[in-house]
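next comes the sequence, and after it the predicted model I'd like to discuss.
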Amino acid sequence: MVAYDGSHDAKLALRWVAEESLRTGAPVRVLAVNELLAPTWGGVGGTIVVTETYVRDCSELLGEAEKELADLGVTDVTTQTRSGNVVDEMLHAADHASVLVVGSRGHSAAGEALMGSVSQHLARHATCPVVVVREPRDATSRRIVVGIDGSVTSMAALDFAVRRAEETGETVVAIHGWRDHVASADVWSSEPRMIEIQEHELLLAESLAGMRSEHPDVRIEHEAISVAPEKCLVDASAHASLVVVGSRGQGYFRGLLLGSVSQAVLHRAQCPVVVVR
């Protein structure tokens, strides 16, 4: 399912979905939401004024999206219009989608850019993987970068990346980064530091072992780097076709729906990002 609002990034998302549909044969569902802006209350000199509810009509956008997909060769398309809160309607409509695709920045009813609101909310709450599409810095890249921290969701992200690479022939680059905390004992000996590095390298190797045996035809590279994971992934995204992250990792606070690393990557990555649960 692709959310479409006519913005530049929504058109990028539409093209991304078209490529996926042509590659996999999956049908496409396009959703446009007639966004409602709540009434505004105000008053001067004791007089209460209530403005009318504002509705941004998106019905014409569906025809535009359908034509764009047809021009790209995609014919198995259904369209749908809903009215209400954009995020709520998208989440409800995506309940039975295999993946939800949105542009990085869209338009609200007031015409404002929406990174950090719609995209972030969908990445937090959707029950299926969410793809946030933006123009890649390196359009020729054949590398899928995936963040690994040993959590259940990072393993789901790795599985997503490897299965995709199995179909596309791309290389998977598994990156495990960590914030470096130098122990006081390092002043006298390098042993504690070496033990810490070996533990991180072991975590990465164990995470990849099963995938390499189950998907022998996929080229999997790996890097363990003592740099904050969000920085590792954002830097790697400059030469990636896609970055895949779990919705939350080992260090998330109880009840947090989207981890700090995932949020940082969504904001700063230089290619499309997939958030997997």
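Received, thanks. Numbers count the residues shown, from 1 in each chain.

alpha carbons only for contacts and neighbour counts from here, please
Noted.

all strands of the stretch 101-250 of the chain, in order?
Taking DSSP state E, counting those that start in this stretch, the strands of the stretch 101-250 of the chain run over residues 130-133, 143-147, 171-177, 220-225, 242-246.

how far away is residue 206 from residue 222?
To residue 222, residue 206 is 12 Å away according to CA to CA, to the nearest Å.

same thing with residue 95?
Residue 95 is 34 Å from residue 222, by CA to CA.

higher neighbour count, the two?
residue 222 (17 against 13; other CA atoms under 10 Å).

residues near residue 41, how many?
10.

one more: residue 6?
19.

that one sits in which helix or strand?
For residue 6, there is no enclosing helix or strand under DSSP states H and E.

the structure to be compared is supplied as follows:
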Amino acid sequence: MPIKTIVVGTDLGESGHRAMRLAIATARATSATLWLVHASEMGLDHSWSDLPVAARSAAQALRERLKGRFENSLQELERERKACEDVGVSCQTSCEEGRPWETILRTAVSVNADLIAVGDPVGAIGLPERLLGSTAERVLRQAPCSVLVSCGRLRADYTGARIAVGVDFSAHGLEAVRWGRDVAKAIDGDVSLLHVVPHPITESRMPTEWPKVLEGLASKARPRLEQLVVSEGLKPSTTVQVLDGPIGKTLCNAAASINADLVFVGCRGQGRLRGMMLGSASQYCLRYSPVPVLAVRP
């Protein structure tokens, strides 16, 4: 999958630095250009002309403070840009007033991005974030391209990395397989294809006939996975597994058990409410994956 332009959303803190580490590694492997995007606090361009006279001095003081923070952000972005170019990665920067996810999405559309990289969403634990989703989750739901999220353990160098790909045989899942193939080729890595037979049953309530049902489903899924290895041109050393359980949790556990360095999953971009009610493998992986997640869009 050709990657020419990567938009990196950064808060200029630890989360943003993690996103940058992944984006730089990807850009070096693909010769892509980075667009480093930061959203400044809203209010800098507001005139506040409708405020009472007595409040305007306070408003002006706030505006000066926001202006100072904006200038500091520009300086930090410039340092990040130079750091990228020091390691041979072309980088552009953008600092705009607005909400982070809207700024990231707007930039991705304007530069025709092939990939968006964002920080770890686990820190979003307040009530608004639980209801509406973190920046990473909001970007994921509306992104025009695939999204790389820097959750879990990061490697300093992804050469030879193992990629766990969740496969449900949908168009989204097949695209995740192709991304896994292409990325593995770029980094001389290995791919493991994982198919999960979904069920909400716990071990204490599992019907006695379930093992036979699972065996029948697995006997059908395994040949399909093996056929994908051939039809999509993956290396003969590609491994396949058929598992059962809640999809997101099972994928994360399997990634840990095989010591995967990246998890690739297909993303349908379903809404927050639907995801809360029905569950979403990609949303679960964003919060609980032991390693970075690439949510793939066709």
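Everything's here; your move. Just so you know, these numbers come straight off a predicted model, no measurement behind them.

what ranges do the helices span in the stretch 151-298 of structure 2?
171-187, 210-231, 247-257, 272-278, 281-288 (DSSP state H, counting those that start in this stretch).

turn those helices into CSV, columns for distance to residue 74 of structure 2.
Listed next are the helices of the stretch 151-298 of structure 2 as CSV, based on distance: least, CA to CA, whole Å:
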stretch, distance to residue 74 of structure 2
helix 171-187, 32
helix 210-231, 46
helix 247-257, 37
helix 272-278, 33
helix 281-288, 29
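
and residue 130 of structure 2, which of those helices is closest to it?
helix 272-278 (9.5 Å; CA to CA).

and that closest one, which residues are buried?
The neighbour-count check on helix 272-278 of structure 2 (16 or more other CA atoms under 10 Å) flags residue 272 as buried.

quick revisit: residue 193 of structure 1 is nearest to which of the strands of the stretch 101-250 of structure 1?
Nearest of the strands of the stretch 101-250 of structure 1 (CA to CA): strand 220-225, 13.1 Å.

where in structure 2 does the closest one fall?
Using TM-score structural alignment, strand 220-225 of structure 1 lines up with residues 238-243 of structure 2.

give the contact list for residue 40 of structure 2.
Counting by CA atoms under 8 Å, 6 or more residues apart in numbering, residue 40 of structure 2 makes contact with 70, 73, 95-99.

now for those residues: which two are most distant?
73 and 99 (15.1 Å).

those two - which one has more neighbours?
residue 73 (19 against 14).

contacts only, for the more buried one.
12, 38, 40, 95.

okay, now residue 260 of structure 1: neighbour count?
18.

show me what it aligns to in structure 2.
Residue 260 of structure 1 maps onto residue 280 in structure 2, by TM-score structural alignment.

surely that match meets residue 248?
Yes: at 7.1 Å, residue 280 of structure 2 counts as touching residue 248 under the criterion of CA atoms under 8 Å.

ok, back up a step: what about the helices of the stretch 151-298 of structure 2, which gets the closest to residue 105 of structure 2?
Smallest distance to residue 105 of structure 2 across these (CA to CA): 17.0 Å, for helix 272-278.

could you list every helix and strand that the closest one packs against?
If contacts are counted by 3 or more CA pairs under 8 Å, 6 or more residues apart in numbering; DSSP states H and E, helix 272-278 of structure 2 sits against no helix or strand.

just checking, residue 243 of structure 2 touches residue 211?
No: using CA under 8 Å, residue 243 of structure 2 is not in contact with residue 211, being 11.5 Å away.

adding secondary structure and distance to residue 88 of structure 2, write the contacts of residue 73 of structure 2 out as a markdown table.
Below are the contacts of residue 73 of structure 2 laid out as a markdown table (DSSP: H, G, I helix; E, B strand; the rest coil; distance: CA to CA, whole Å):
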| residue | secondary structure | distance to residue 88 of structure 2 |
| --- | --- | --- |
| 12 | coil | 21 |
| 38 | strand | 22 |
| 40 | strand | 27 |
| 95 | strand | 22 |
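
need the residues you listed in TSV (columns: distance to residue 169 of structure 2).
Output for the contacts of residue 73 of structure 2, formatted as TSV (distance: CA to CA, whole Å):
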residue	distance to residue 169 of structure 2
12	38
38	36
40	41
95	40
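
quick one: which of those residues is nearest to residue 140 of structure 2?
Of all the contacts of residue 73 of structure 2, residue 140 of structure 2 sits closest to residue 38, with 17.1 Å by CA to CA.

number of nearby residues for the counterpart of that closest one in structure 1?
Alignment note (TM-score structural alignment): residue 38 of structure 2 maps to residue 32 of structure 1. Neighbour count for residue 32 of structure 1, taken as other CA under 10 Å: 25.

how much space separates residue 32 of structure 1 from residue 58 of structure 1?
For residue 32 of structure 1, the distance to residue 58 of structure 1 - CA to CA - is 6 Å.

you'd agree residue 83 of structure 1 is up against residue 33?
Yes: counting by CA under 8 Å, residue 83 of structure 1 touches residue 33, with 5.4 Å between them.

shared neighbours of the two, anything?
Contacts common to residue 83 of structure 1 and residue 33, judged by CA under 8 Å, 6+ apart, are residue 89.

those two - which one has more neighbours?
Each of residue 83 of structure 1 and residue 33 has its neighbours counted (other CA under 10 Å); residue 33 has more, 24 against 16.

who's in contact with the residue of structure 1 sitting at the aligned position of residue 18 of structure 2?
Correspondence of residue 18 of structure 2 to structure 1, assessed by TM-score structural alignment: residue 12. Residue 12 of structure 1 makes contact with 103, 133-135, according to CA under 8 Å, 6+ apart.

so which of those residues hold up in structure 2?
Contacts conserved in structure 2 for the contacts of residue 12 of structure 1, using both residues aligned by TM-score structural alignment, their matches' CA atoms under 8 Å: 103, 133.

relative to the whole chain's centre, how far out is the lengthiest helix in structure 2?
Ordering each helix of structure 2 by length in residues (DSSP state H) puts helix 53-86 first. Centroid separation for helix 53-86 of structure 2 versus its chain: 28 Å, with CA atoms, centre = their mean, to the nearest Å.

neighbours around residue 261 of structure 2, how many?
22.

just residue 112 of structure 1 next, same as before
Residue 112 of structure 1, neighbours per other CA under 10 Å, totals 10.
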